[in-house]
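Student: Next input, structure requested:
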Amino acid sequence: MEWAFDGEVIEWRGPAPYYFVGMPVADSAELKEAARSLIYWGQVPVLVTLGATEFRTALFPRDGRYLLPLKDAVREAEGIGEGDVVSVRLRPGRPGD
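Tutor: Next up, the predicted model:
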């Protein structure tokens, strides 16, 4: 299964700034059910395509939806900043799936 959605890049200020894109609530619930066997500590491993960049990461649960972390290398490669709306495609799976 694959999910595609648009979302705004947000900054989560903690000890160090992190950037995320929130997955819609309905898609998050669907993904949680579909990826049940992959979930560890609430996180879901995924393969993500954002623009021309493909990368692996894990989605974090937060407030009833999943957040997609955006590494600096991905943001720089795609010219993405806080407040930008980006199109994301992802599918659950561990490396080698």
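
Student: hey, let's count contacts and neighbours off CA atoms from now on
Tutor: OK.

Student: which residues does the residue lying closest to E11 once chain neighbours are set aside contact?
Tutor: Closest residue in space to E11, ignoring its immediate chain neighbours: Y19 at 4.5 Å, by CA to CA, 6 or more residues apart in numbering. Y19 makes contact with 9-12, 69-71, 82, according to CA atoms under 8 Å, 6 or more residues apart in numbering.

Student: Please tell me how far stretch 34-42 is from the chain's geometric centre.
Tutor: Computed by CA atoms, centre = their mean, to the nearest Å, the chain-centroid distance of stretch 34-42 equals 14 Å.

Student: Now show me the structure for the sequence below, then we'll compare the two:
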Amino acid sequence: MTTLRFTADLWRWEAQTGWFFVTVGPEASARIREVPRAPRGFGSVRVRATVGATSWTTSVFPDAQRGAYVLPVKQAVRRAEGLGEGDPAQVVLEVLE
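Tutor: Here you go, the predicted model:
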């Protein structure tokens, strides 16, 4: 299992203002791409994410504009961890597939 650790700023998706993400850095994104897997919708990759003390299962998605994967951070996580737009989030990702 591949485990990645990084810190990234929380940002709001302009097309859907209720959606927030962190960008997986270039090195971590490259490591995710290296893991062989069956194709999934939208190029998504299943992960177990941890931000602070909160963990959940979700997917990361490739973002061509950023040249990296992005991790959606749901409202319950943002509230539990006291995160707002622009705040740095300490993230641990475990690639599940």
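
Student: Secondary structure element holding the residue nearest to E11 of the first structure?
Tutor: strand 18-22 (DSSP states H and E).

Student: Give me the buried positions along that strand.
Tutor: 19-22 (16 or more other CA atoms under 10 Å).

Student: now the helices for the first structure?
Tutor: 25-34, 72-78 (DSSP state H).

Student: thought V45 of the second structure was touching V70?
Tutor: No. Using CA atoms under 8 Å, V45 of the second structure is not in contact with V70, being 10.3 Å away.

Student: how much does the strand holding Y19 of the first structure stray from the second structure?
Tutor: Here strand 18-22 of the first structure, set against the second structure after superposition, deviates by a mean of 0.4 Å using mean CA distance after the TM-score superposition for the first structure.

Student: how big is the angle separating that strand from helix 25-34?
Tutor: 90 degrees (axes from the mean of the first three to the mean of the last three CA atoms, to 10 degrees).
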